[in-house]
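Enquirer: Structure here, sequence nowhere to be found:
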């Protein structure tokens, strides 16, 4: 019995047509519906979100809307079950992220005084609410009160052991009974004293600070604040910036008030002013002495060398 001849049924002429793989078997005559396009618009807006808590809420909100619209579009076509499953799962994940971020945002809310402090001093420097929460925790969230005509510090007596910011009211600064300047809300009470000492040094106030009315302030203990700086270098840089800016503002406010009996304005940056005692300030002829020194220097510079 002969085996069946399979070659007879096979076309060996090589004329068989190759299999075709068309790009699209049948093009749609109409574009996708408005829900499809709206979904992608939401996705584009969502990917434009920024950083921080509010940026995350913005991003996940638009992503959730985009995936929800994609789910509606996929549900309308019974042949896209897998597409619907993925888009709806991503929608659920985005909603969960919104709830999580909103809970974290609520957990770092502060009292009105601290919120005003954040808006006035730290927000413009890019400090996040999480970092500000560490700053608030360092002072234990305590708000102190000074009644009218009570003293925050007395010259030569009160130790320098903290850094404080005025939240409300007004503080009068004097030295030897002479008025220097006022301290207003969201200014440091003791920034010059803080900056004048190293972490291991001790000192006392050289000025007197008295409340003109009922005042509120917060204070950070030196040791706890330096421990915070050691753990978070960014916070240390922020405090160095705001403290030195506060000192500069106080110096320029003093410079505007430094006049002698003849109406000359002194510059605090001149050594002749810094080394003159307070009672002798109005008697000194520092401006003229500085002018004579400048004239003498120019004369020597103009003389030729022999």
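Expert: Alright, I've got the coordinates. None of these values were measured; they are calculated from a predicted model.
Enquirer: can we go C-alpha only for contacts and neighbour counts from here?
Expert: Fine.
Enquirer: Are we agreed that residue 115 is in a helix?
Expert: Yes: assigned with DSSP: H, G, I helix; E, B strand; the rest coil, residue 115 falls within a helix.
Enquirer: Number of residues surrounding it?
Expert: 15 (other Cα atoms under 10 Å).
Enquirer: Now do the same contact list for it.
Expert: residue 109 (Cα atoms under 8 Å, 6 or more residues apart in numbering).
Enquirer: quick one: it from residue 132, how far?
Expert: 10 Å (Cα to Cα, to the nearest Å).
Enquirer: show me where this structure has helices.
Expert: Taking DSSP state H as the criterion, the chain contains helices spanning 34-46, 52-75, 81-107, 112-117, 129-138, 191-196, 222-231, 233-255, 271-274, 286-302.
Enquirer: Out of these, which gets nearest to residue 12?
Expert: helix 81-107 (43.0 Å; Cα to Cα).
Enquirer: Let me know the angle separating that closest one from helix 129-138.
Expert: Using axes from the mean of the first three to the mean of the last three Cα atoms, to 10 degrees, the direction of helix 81-107 lies 30 degrees away from that of helix 129-138.
Enquirer: Quick check: buried residues in helix 81-107?
Expert: 83-84, 87-88, 90-91, 94-95, 97-98, 101, 105 (16 or more other Cα atoms under 10 Å).
Enquirer: what about stretch 161-170, distance to the chain center?
Expert: 20 Å (Cα atoms, centre = their mean, to the nearest Å).
Enquirer: who's in contact with that stretch?
Expert: Applying Cα under 8 Å, 6+ apart, the set of residues contacting stretch 161-170 is 113, 117, 182-191, 194, 202, 211-222.
Enquirer: which of those residues count as buried?
Expert: The neighbour-count criterion (16+ other Cα under 10 Å) marks 117, 182-191, 194, 211-213, 215-220, 222 among these as buried.
Enquirer: Strands - which of the residues you listed land there?
Expert: Counting by DSSP state E, those place 182-183, 211, 215-220 in strands.
Enquirer: OK, contacts around residue 121?
Expert: 186, 242.
Enquirer: cutoff 10 Å now
Expert: Contacts of residue 121 were listed using Cα atoms under 10 Å, 6 or more residues apart in numbering, and they are 127, 186-187, 238, 242.
Enquirer: Compile these into CSV and extend it with columns for distance to residue 177.
Expert: Below are the contacts of residue 121 laid out as CSV (distance: Cα to Cα, whole Å):
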residue, distance to residue 177
127, 39
186, 25
187, 22
238, 34
242, 29
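Enquirer: Identify the contacts common to residue 115 and residue 132.
Expert: With contacts defined as Cα under 10 Å, 6+ apart, the residues shared by residue 115 and residue 132 are 122-123.
Enquirer: The nearest residue to residue 204 once chain neighbours are set aside: neighbouring residues, count only.
Expert: Beyond its immediate neighbours in the sequence, the residue positioned closest to residue 204 (Cα to Cα, 6 or more residues apart in numbering) is residue 159, lying 4.2 Å away. Neighbour count for residue 159, taken as other Cα under 10 Å: 15.
Enquirer: dropping in the other structure now:
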């Protein structure tokens, strides 16, 4: 390799030139820089060891702010280089803005006491973050309201199934033709069967829901909730799980109301009952043994036409009962007891027939097998 020229710049640096590129080398080294310069680089090194996640990114940008601040002080006070200072100060400002932005997004989200209990009981075990639950319960999608004892949440045959309610405090009672089906307690959905079985929200409630005490609940309109769940796929999956579990609990609560003549219980998983569940839209009335109202006002409705035994239900509704439902409150004389029905015996070859009795002391549908 041939070298054309060697020119000495000073006593420390020599430039070697060849036909293509110059080569710079150092013969002597300066003393280490100021302590601020060393400390700033140590801080920047620590910032690069930040773990993954939002808190790790916040840690990294926070240490970057401190490191570039030290470099800015070093370049302004010790080095006296305005270009060094300008660059380091600009980096510090950018990282400070990013740090504040991250702190705003990961700030703790707090709710009122009722919503906090709902979140801890239902959504926190399913790993729903607080900011996502805050979007779910925001005023853009839901409404928070209260009911006094005896006031109606939904009226049978009148109210539309265009919403979904969640009871936060208090107790509600579900009736069908003056017969208590079951109760709704805190942290339970109010009308999950109707919401799940409905399609467009134009269907009518086949049960009446009244407040059994001072109730505080939150409800979503069907269209706004479906719009939110389309945008948030993870929330939609978790919400369907919670809703399905609530419907299952309500069905098993109704299962306790269904009894044979001998006193044994009827399992809703039996083929004769499960086929009725598939054929009917209102799950509560199907399991409890109360069929849909017939448009021709037929006195009886078959609830199971696939099994060996057919169950007939009397569905006549008095005018006074309809007037009470239209008034929107619970009339005490018609809701004295939690009874469902009593059954009369038939001759051999006939199916048992249940008649509604609002003043009966029995607490279930008794079927003679």
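Expert: Received the coordinates, thanks. If you're wondering where the values come from, they're calculated on a predicted model, not measured in any experiment.
Enquirer: Superpose the two chains and report the TM-score.
Expert: After superposition, the two chains reach a TM-score (TM-score structural alignment, normalised by the length of structure 1) of 0.65; 265 aligned residues with a Cα RMSD of 4.3 Å.
Enquirer: ok so, going back, list just the nearest of the ones in strands among the buried ones among the contacts of stretch 161-170 of structure 1 to residue 302 of structure 1.
Expert: residue 182 (46.5 Å).
Enquirer: The closest one touches residue 173, doesn't it?
Expert: Yes: look at residue 182 of structure 1 against residue 173 with Cα atoms under 10 Å: they come within range, at 5.9 Å.
Enquirer: which residues do these two both contact?
Expert: Common neighbours of residue 182 of structure 1 and residue 173 are listed as 189, 209-211 (criterion: Cα under 10 Å, 6+ apart).
Enquirer: Adding distance to residue 144 of structure 1, write these out as JSON lines.
Expert: Output for these, formatted as JSON lines (distance: Cα to Cα, whole Å):
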{"residue": "189", "distance to residue 144 of structure 1": "13"}
{"residue": "209", "distance to residue 144 of structure 1": "15"}
{"residue": "210", "distance to residue 144 of structure 1": "14"}
{"residue": "211", "distance to residue 144 of structure 1": "13"}
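Enquirer: Name the nearest residue to residue 224 of structure 2, sequence neighbours excluded.
Expert: Here the residue nearest residue 224 of structure 2, using Cα to Cα, 6+ apart, is residue 141, at 5.5 Å.
Enquirer: Against residue 165 of structure 2, how distant is the one you found?
Expert: According to Cα to Cα, residue 141 of structure 2 and residue 165 of structure 2 sit 12 Å apart.
Enquirer: Overlap of the contact sets of the two?
Expert: Counting by Cα under 10 Å, 6+ apart, the residues touching both residue 141 of structure 2 and residue 165 are 219-221.
Enquirer: Relative to residue 59 of structure 2, which of those is nearest.
Expert: Among these, and counting by Cα to Cα, the member closest to residue 59 of structure 2 is residue 220, at 38.6 Å.
Enquirer: wait, the closest one sits on residue 189?
Expert: No: in this structure, residue 220 of structure 2 is not within contact of residue 189 by Cα under 10 Å, at 11.1 Å.
Enquirer: Wait, residue 229 of structure 1 touches residue 239, no?
Expert: Yes: applying Cα under 10 Å as the test, residue 229 of structure 1 and residue 239 come out as touching, 8.9 Å apart.
Enquirer: burial of residue 262 of structure 2, as a residue count?
Expert: Neighbour number of residue 262 of structure 2 under other Cα under 10 Å is 10.
Enquirer: so it touches residue 365, yeah?
Expert: No: using Cα under 10 Å, residue 262 of structure 2 is not in contact with residue 365, being 11.5 Å away.
Enquirer: mind listing what the residue nearest to residue 224 of structure 2 touches?
Expert: 135, 219-228.
Enquirer: ok, so of the residues you listed, who is nearest residue 73 of structure 2?
Expert: residue 135 (43.6 Å).
Enquirer: Alignment lookup: that closest one to structure 1.
Expert: Matched by TM-score structural alignment, residue 135 of structure 2 corresponds to residue 133 in structure 1.
Enquirer: residues near the residue nearest to that match when sequence neighbours are not counted, how many?
Expert: Spatial nearest neighbour of residue 133 of structure 1, chain neighbours left out: residue 108 (6.4 Å); criterion: Cα to Cα, 6+ apart. Residues lying near residue 108 of structure 1 (other Cα under 10 Å) number 13.
Enquirer: So residue 108 of structure 1 versus residue 222 of structure 1, what's the distance?
Expert: Distance of residue 108 of structure 1 to residue 222 of structure 1, given as Cα to Cα: 24 Å.
Enquirer: do residue 249 of structure 1 as well
Expert: Applying Cα to Cα to residue 249 of structure 1 and residue 222 of structure 1 gives a distance of 23 Å.
Enquirer: Likewise for residue 253 of structure 1?
Expert: 27 Å.
Enquirer: Residue 135 of structure 1 too?
Expert: Taken as Cα to Cα, the span from residue 135 of structure 1 to residue 222 of structure 1 is 13 Å.
Enquirer: shared neighbours, the two?
Expert: Listed as contacting both residue 135 of structure 1 and residue 222 by Cα under 10 Å, 6+ apart are residue 228.
Enquirer: okay, the shared contacts of residue 141 and residue 165 of structure 2 in JSON lines with distance to residue 273 of structure 2 next?
Expert: As requested, these are exported to JSON lines (distance: Cα to Cα, whole Å):
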{"residue": "219", "distance to residue 273 of structure 2": "31"}
{"residue": "220", "distance to residue 273 of structure 2": "31"}
{"residue": "221", "distance to residue 273 of structure 2": "31"}
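Enquirer: now, which of those sits nearest residue 42 of structure 2?
Expert: residue 220 (53.2 Å).
Enquirer: dump the residue contacts of the closest one.
Expert: By Cα under 10 Å, 6+ apart, the neighbours of residue 220 of structure 2 are 136-137, 139-144, 162-166, 226.
Enquirer: what's the answer for residue 105 of structure 2, then?
Expert: 54, 131 are the contacts of residue 105 of structure 2 under Cα under 10 Å, 6+ apart.
Enquirer: ok, it to residue 55 of structure 2 distance?
Expert: Relative to residue 55 of structure 2, and taking Cα to Cα, residue 105 of structure 2 is found at 11 Å.
Enquirer: what does residue 313 of structure 2 give?
Expert: Taken as Cα to Cα, the span from residue 313 of structure 2 to residue 55 of structure 2 is 62 Å.
Enquirer: Looking only at neighbour counts, state which of these two leads.
Expert: residue 313 (21 against 13).
Enquirer: Verify the stated contact: that one with residue 367.
Expert: No: counting by Cα under 10 Å, residue 313 of structure 2 stays clear of residue 367, with 11.4 Å between them.
Enquirer: for the residue nearest to the spatial centre of structure 2, what are its contacts?
Expert: In structure 2, the residue lying closest to the centroid (Cα atoms, centre = their mean) is residue 239, at 4.7 Å. Taking Cα under 10 Å, 6+ apart, we find residue 239 of structure 2 in contact with 122-123, 126, 128, 229, 233, 245.
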